[in-house]
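Trainee: Generate a structure from the sequence data that follows.
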Amino acid sequence: MLKLATKKNSATGRRQKTVNRAPKGPRRVILFNKPFDVLPQFTDEAGRKTLKDYISVTGVYAAGRLDRDSEGLLVLTNDGKLQAKLTQPQHKTGKVYLVQVEGIPDTEALEKLRHGITLNDGPTLPAGAELIAEPDWLWPRDPPIRERKAIPTSWIKITLYEGRNRQVRRMTAHVGFPTLRLIRYSLNNWNLDGLAPGEWKEVKYV
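Mentor: From the prediction side, this is the model:
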């Protein structure tokens, strides 16, 4: 039986479920395009949508979180070592997010994100941050975001090498541009290419 441990995240203060050893059977790695309003877990006492509504595989667990109101790539595995590599800050695994924000960030705001800012749980690591056009392959969100007619929106590509609770949202708000929509596009060497919302596929990892 796969044993689980909980480890306290020093940045968030939360306990996270981790797989504490290598799997007995073959390593399994699943890529899932998590839709909006789906919890990144398999059970929920409140009856909300979870991974169980989409993924039939058992014995795998999410490597890191992707909040209910965020979308995009979620990696699930039964391999504790891989889970640690993808989630623990010392490994500095890159995570790319496509972020729709309210307003149009100027150079000063982007530079603050790139050099690191101080949040209430301490300074962030330097991050990649650049303005981009809205991706032409992007699916519409259901429900749509709430836009204010008098305020334009724009998109930023943000690359993080750590993973704190709601970090991207807190970072963009800190520099004056609240996040309206958040999509994780890639993690490590995997990305969303070829996965529609709610779809998953199993991949090999050597």
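Trainee: alpha carbons only for contacts and neighbour counts from here, please
Mentor: Fine.
Trainee: Distance check, the residue nearest to the spatial centre of the chain against Asp37.
Mentor: When the chain is reduced to its mean C-alpha position, the closest residue under C-alpha atoms, centre = their mean turns out to be Leu66, at 4.2 Å. Counting by C-alpha to C-alpha, to the nearest Å, the gap from Leu66 to Asp37 is 11 Å.
Trainee: got the contact list for the residue nearest to the centre of the chain?
Mentor: Leu39, Pro40, Leu74 (C-alpha atoms under 8 Å, 6 or more residues apart in numbering).
Trainee: can you check Phe36 too?
Mentor: Arg68, Asp69, Ser70, Glu71, Arg141, Asp142.
Trainee: Among the residues you listed, which lie within strands?
Mentor: With strands defined by DSSP state E, the entries of the contacts of Phe36 inside them are Glu71.
Trainee: In the contacts of Phe36, which residue is surrounded by the most others?
Mentor: Within the contacts of Phe36, neighbour counts (other C-alpha atoms under 10 Å) peak at Glu71, which reaches 24 neighbours.
Trainee: let's see this one next to it:
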Amino acid sequence: MSQLILFNKPFGVLSQFTDRGTQTTRPTLSTYIDVPGVYPAGRLDRDSEGLLLLTDDGKLQSRIADPKYKMPKTYLVQIEGEADVGSLDQLRQGVRLKDGLTRPADVQRIDPPDLWPRDPPVRYRKTVPDCWLQLTIREGRNRQVRRMTAAVGLPTLRLVRWRIGEWILDDLSSGEWRKAPV
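Mentor: From the prediction side, this is the model:
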């Protein structure tokens, strides 16, 4: 029977079990998860947090990670600046990046979510406002959400993946994991 693990990846942790090619040791999945035979279904950048799915089922891994399946991924995004109707509409229509036009995103402004503290904390500037978005994409380009918000003039300060398809982070604290039904 297939295994599926939901993991709340902390900021600064690599989405792999080993750290190759660097002089310094960085935290990896092996710091948190000791389950043999599971591998990440997709990636979550080191400077992003939140839901990472791991499985031992190659077909399930492909269904989750392969962009051809267009599995929705929802992020809570703290941005620098105020998201106005124009910038939100740009995200909803698709944003032109160096590697082409993105698919349209579902996006809305939200109240600041009740999340765990980030270590290190996000830098705050007294003279520059920030706000939060809930943004759902159906593709998975490298650093896509960060590049999309930057393209509309709203740099990302904090990025938390909250949902992948039907799987949601819910009450998992940073660094915790649990098995889920497949």
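Trainee: Work out the TM-score between the chains.
Mentor: With the length set by TM-score structural alignment, normalised by the length of the second structure, the two chains reach a TM-score of 0.96; 179 aligned residues with a C-alpha RMSD of 0.8 Å.
Trainee: just curious, which of the contacts of Phe36 of the first structure is nearest to Pro126 of the first structure?
Mentor: Within the contacts of Phe36 of the first structure, proximity to Pro126 of the first structure (C-alpha to C-alpha) peaks at Ser70, which comes in at 22.0 Å.
Trainee: Return the residue of the second structure aligned against that closest one.
Mentor: Structural alignment (TM-score structural alignment) places Ser70 of the first structure against Ser48 in the second structure.
Trainee: hey, where'd the helices end up in the first structure?
Mentor: Secondary structure of the first structure (DSSP state H): helices located at 80-87, 107-115, 167-174.
Trainee: quick one: the second one aligns where in the second structure?
Mentor: Translated: helix 107-115 of the first structure. Going by TM-score structural alignment: helix 107-115 of the first structure matches residues 85-93.
Trainee: What residues sit buried inside that stretch?
Mentor: Ser87, Leu88, Asp89, Gln90, Leu91, Arg92 (16 or more other C-alpha atoms under 10 Å).
Trainee: Contacts for it, please.
Mentor: Around stretch 85-93 of the second structure, the neighbours that count as contacts under C-alpha under 8 Å, 6+ apart are Arg103, Pro104, Ala105, Asp106, Val107, Gln108, Met148, Thr149, Val152, Gly153.
Trainee: what's the distance between the counterpart of the last one in the first structure and Gln167 of the first structure?
Mentor: The criterion is TM-score structural alignment: under it, Gly153 of the second structure has Gly176 as its aligned partner in the first structure. Computed as C-alpha to C-alpha, the Gly176 of the first structure to Gln167 of the first structure distance reads 14 Å.
Trainee: from what I can see the match of Ser70 of the first structure touches Arg158, true?
Mentor: Yes - applying C-alpha atoms under 8 Å, one finds Ser48 of the second structure in contact with Arg158, separated by 7.1 Å.
Trainee: thinking again about what came up before, could you measure from the match of Gly153 of the second structure over to Lys112 of the first structure?
Mentor: The gap separating Gly176 of the first structure from Lys112 of the first structure is 11 Å, by C-alpha to C-alpha.
Trainee: From the centre of the first structure, point out the most distant residue.
Mentor: Note on the first structure: the largest separation between a C-alpha and the mean C-alpha position, by C-alpha atoms, centre = their mean, falls on Ala150 (29.6 Å).
Trainee: So what does it match up with in the second structure?
Mentor: Mapped onto the second structure by TM-score structural alignment, Ala150 of the first structure lines up with Thr127.
Trainee: got the contact list for the closest residue to Pro181 of the second structure other than its chain neighbours?
Mentor: If the residues on either side of it in the chain are set aside, Pro181 of the second structure comes closest to Leu4, at 6.8 Å by C-alpha to C-alpha, 6 or more residues apart in numbering. Taking C-alpha under 8 Å, 6+ apart as the contact definition, Leu4 of the second structure lies against Leu53, Leu54, Thr55, Asp56, Lys179, Ala180, Pro181, Val182.
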